[in-house]
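Engineer: sequence-free structure coming up:
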């Protein structure tokens, strides 16, 4: 290849490197909640949804996607992903898979949770994806005040969560029916806690269900019943600040976990139990994956460490607990568009200068940090810039040789 062609090729490569340099870096954060929500956003399929693997086949995970949207609102970040996820949930081919086919089925918990999510997003719950979620929810309330499923299949999957979400959504829309609130309050166990499974022969209080009931009762102005439930919640807090799902007690390996603790921390904060809430937040932070790990920002289900099988839902519910804003007032208004990454300081490596009498010892090359300290600028652009400078130097060398070659030849003659 001629010198001219070589110079042209070098210049072209240098230009291509310059064009390929990323335009902007992901924002960084030191907030545990923002880092968790940012990690969560990056796990979404196509940036809009979660999927679940069942029998080797992937299915849309509506509930998990909604949990993420609520976490984004709580942390005030990942608004771009929240917009996409909300639009996906409203798609006509997606919506019936969650709330039920209007011809023959309707699920109370799904109607209630999605209506609440629409309210958090500033959407109209009476016209979400062309469906009036409020009217659909109200149609599922029986004479006793309980919200139940309608399905051609045997069994009713409505539970304490369904009832609490329904009261919260209807209270935000206007006022929850007194019968619905009375029914919820009446499900309390003698201990003060609330059950997940309703109308059972034995009332078994559960932390998750109690946390949801506390929020719903406070939203409806039933503070006396809520106070008893809060007292029971505080009694369930473990020494490490976390909470155990009561229904799982006795199973091998069951310990405090992020899901249950996240919901409990949120309820305790809403109820004004600051000390207990702070202790729970400390536990949640102890489960967050730190700098130096690929999954930095994620929150593990328990002290065993990060597992992709349960980290997304654990992170979603943990973020709610870290922030502490209740479902009755939660809003995505003002949320930042981007999904931030955990702000990790760069690692530094000291290289010893060899003496003139000794050869330097061979050793592994220093690892490059993934993020430069406190700048939020990924290392990749810096590496590209270094490559560009090297190529530019090569170009200058080629051109320089071309310029001075005739003079050197003349001198030799």
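Structural biologist: Perfect, I can see it now. The model shown is predicted, which means the values in this text are computed figures rather than measured ones.
Engineer: Going by C-alpha atoms from here, please, whenever you check contacts or count neighbours.
Structural biologist: Fine.
Engineer: For residue 409, grab the count of nearby residues.
Structural biologist: Counted with other C-alpha atoms under 10 Å, the burial measure for residue 409 works out to 9 neighbours.
Engineer: Give me the buried positions along the strand or helix carrying it.
Structural biologist: With secondary structure defined by DSSP states H and E, residue 409 is part of helix 379-412. Using 16 or more other C-alpha atoms under 10 Å as the burial criterion, the residues of helix 379-412 that qualify are 379, 381, 384-385, 388, 391-392, 394-395, 398.
Engineer: In TSV: those residues, plus distance to residue 165.
Structural biologist: What follows is these, written out as TSV (distance: C-alpha to C-alpha, whole Å):
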residue	distance to residue 165
379	45
381	46
384	50
385	52
388	56
391	61
392	62
394	66
395	66
398	71
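Engineer: How about the contacts made by residue 152?
Structural biologist: Contact analysis of residue 152 by C-alpha atoms under 8 Å, 6 or more residues apart in numbering lists 104-105.
Engineer: Check the gap between it and residue 135 for me.
Structural biologist: Residue 152 is 20 Å from residue 135, where distance means C-alpha to C-alpha, to the nearest Å.
Engineer: contacts for the strand or helix carrying residue 266?
Structural biologist: When elements are defined using DSSP H and E, residue 266 is found to belong to helix 258-271. The list of residues contacting helix 258-271 from outside it, by C-alpha under 8 Å, 6+ apart, reads 207-208, 211-212, 214-215, 218, 227, 230, 233, 242-245, 274, 276-278, 280-281, 284, 287, 299-302, 313-315, 317-326.
Engineer: In strands, which of those residues appear?
Structural biologist: Counting by DSSP state E, no part of the contacts of helix 258-271 is found in strands.
Engineer: quick one: which of those residues sit in helices?
Structural biologist: With DSSP state H as the criterion, helices contain 207-208, 211-212, 214-215, 218, 227, 230, 233, 274, 276-278, 280-281, 284, 313-315, 317-323 from among the contacts of helix 258-271.
Engineer: could you flag which of the residues you listed are buried?
Structural biologist: 207-208, 211-212, 214-215, 218, 227, 230, 233, 276-278, 280-281, 284, 313-315, 317-323.
Engineer: want to compare, so here's the second one:
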């Protein structure tokens, strides 16, 4: 989630080689399956993803959890999803990501809890931590989830939404104050901002895609649909959506999240258009073998610095359930390879 967390984990984890595709890997024509297979093959040591910073690779727990969601969305690479949570449950890795108790990061804790739920685990007992209790302890009187950190509060619409969705999946449900807080951040144009508590409300496409999912999950349908109407207004002719205010060049990350939100809000036409855009970014049989199945960030093509994160979020727009009901149950194992002549 932050560089400080990545560095802390890197100190305790030695890098190993990227897992290579097995000779017996199944082939597939399905875009989501091929994308998940490519993503699984990027795992270092078969259990996590890394991010390059200044020429040095660091374990990236947040990106690894994005892959867990992608695998569940496509319904395969189940063994890689399991290995990822086993890796994250190691005390050094987990505390480096969510904090050690004195340091406690709301977004990372919420994302971890949701990933555990998606994989059918118990978020009250993961790596020796009760993620639900930890997350609830970060709820402020205003209804905002905030970091407990000497480095400051880095929470935003993503951390708020993930916390609401994760807690809504528990027996107690999401705190009403947290849902009220998220709903009240809506801008006059119907969208939702990424920055919480800013003097000026500026709607953000990525934030709107996630906040609307949280509101739909908790029964705030009217505000969610207003948000989706704003998000749909930012969908360009080819189906893609740009980040920020939506006026720039469309990309796979934003479009993937938006496509997932459109499906959650029963907007099939918009979801289909988002999928069609994502398909234009696929690395197909004309690409080098090692790139096939991946999904580029935008129309400029395959970029090793952005393609892994782009693929994780693009998969959400191709297939699968919203975060509120996403599950890895019934998923297959292995890393499928794109079928080529």
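Structural biologist: Looks like it arrived, so ask away. As the structure is a prediction and not an experimental result, all values here were calculated from the model.
Engineer: Mind checking the TM-score on these two?
Structural biologist: The TM-score (TM-score structural alignment, normalised by the length of structure 2) is 0.91; 318 aligned residues with a C-alpha RMSD of 1.4 Å.
Engineer: and for stretch 112-126 of structure 1, what span of structure 2 is it aligned with?
Structural biologist: Aligned by TM-score structural alignment, stretch 112-126 of structure 1 corresponds to residues 110-124 of structure 2.
Engineer: Identify the residues contacting that stretch?
Structural biologist: If you take C-alpha under 8 Å, 6+ apart as the criterion, stretch 110-124 of structure 2 is touched by 62, 65, 68-69, 72, 81-82, 85, 126, 130-133, 135, 159, 162-163, 165-166, 169, 325-329.
Engineer: got the buried residues for it?
Structural biologist: Under the neighbour-count criterion of 16+ other C-alpha under 10 Å, stretch 110-124 of structure 2 has 110-119, 122-124 buried.
Engineer: who touches whatever residue of structure 2 lines up with residue 148 of structure 1 in this structure?
Structural biologist: In structure 2, the position corresponding to residue 148 of structure 1 is occupied by residue 146, as judged by TM-score structural alignment. Neighbouring residues of residue 146 of structure 2 by C-alpha under 8 Å, 6+ apart: 105-106, 138-140, 153-155.
Engineer: wait, residue 321 of structure 1 sits on residue 279?
Structural biologist: No - under the criterion of C-alpha atoms under 8 Å, residue 321 of structure 1 makes no contact with residue 279, lying 10.9 Å away.
Engineer: any shared contact partners between the two?
Structural biologist: Counting by C-alpha under 8 Å, 6+ apart, nothing touches both residue 321 of structure 1 and residue 279.
Engineer: The helix or strand hosting residue 69 of structure 2 vs structure 1, average distance?
Structural biologist: Following DSSP H and E, the helix or strand that holds residue 69 of structure 2 is helix 61-74. Between helix 61-74 of structure 2 and its aligned partner residues in structure 1, the average distance after superposition works out to 0.5 Å, using mean C-alpha distance after the TM-score superposition for structure 1.
Engineer: buried ones in the helix or strand just after that helix?
Structural biologist: Moving toward the C-terminus from helix 61-74 of structure 2, the next helix or strand (DSSP H and E) is helix 78-88. Along helix 78-88 of structure 2, the positions that meet the burial threshold by neighbour count (16+ other C-alpha under 10 Å) are 78-85, 87-88.
Engineer: Show me what helix 78-88 of structure 2 packs onto, helices and strands only.
Structural biologist: Where contact means 3 or more C-alpha pairs under 8 Å, 6 or more residues apart in numbering; DSSP states H and E, helix 78-88 of structure 2 is packed against helix 61-74.
Engineer: Which residues outside the helix it packs on are in contact with it?
Structural biologist: Under the contact criterion C-alpha under 8 Å, 6+ apart, helix 61-74 of structure 2 has outside partners 1, 6, 32-33, 36, 39-40, 48-50, 77-78, 80-81, 84, 88, 93, 97, 108, 111-112, 115, 118-119, 309, 312-313, 315-316, 319-321, 326-329, 331.
Engineer: Is residue 328 of structure 2 in a helix, a strand, or coil?
Structural biologist: Reducing the assignment at residue 328 of structure 2 to three states with DSSP: H, G, I helix; E, B strand; the rest coil gives coil.
Engineer: what's the counterpart of it in structure 1?
Structural biologist: Residue 328 of structure 2 maps onto residue 332 in structure 1, with residues paired by TM-score structural alignment.
Engineer: Surely its match is in contact with residue 81?
Structural biologist: No - here residue 332 of structure 1 lies out of contact with residue 81, judged by C-alpha under 8 Å, at a distance of 11.8 Å.
Engineer: picking that back up, ends of the match of stretch 112-126 of structure 1, what's the gap?
Structural biologist: 12 Å.
Engineer: Could you do stretch 180-197 of structure 1 as well?
Structural biologist: 16 Å.
Engineer: what's that stretch aligned against in structure 2?
Structural biologist: The counterpart of stretch 180-197 of structure 1 in structure 2, counting by TM-score structural alignment, spans residues 178-195.
Engineer: Now do the matching stretch: distance to the chain's middle.
Structural biologist: Offset of stretch 178-195 of structure 2 from its chain centre (C-alpha atoms, centre = their mean, to the nearest Å): 20 Å.
Engineer: can you check stretch 83-103 of structure 2 too?
Structural biologist: The answer for stretch 83-103 of structure 2 is 18 Å, by C-alpha atoms, centre = their mean.
Engineer: what does it rub up against?
Structural biologist: Outside stretch 83-103 of structure 2, the residues that touch it by C-alpha under 8 Å, 6+ apart are 1, 5-6, 8-9, 12, 46-48, 61-62, 64-65, 68, 104-106, 108-109, 116, 126-128, 147-150.
Engineer: and if you look at stretch 210-228 of structure 2?
Structural biologist: By C-alpha under 8 Å, 6+ apart, the residues outside stretch 210-228 of structure 2 that reach it are 157-158, 161-162, 164-165, 168, 174, 179, 182-183, 186, 190-192, 208-209, 257, 261-262, 264-265, 322-324.
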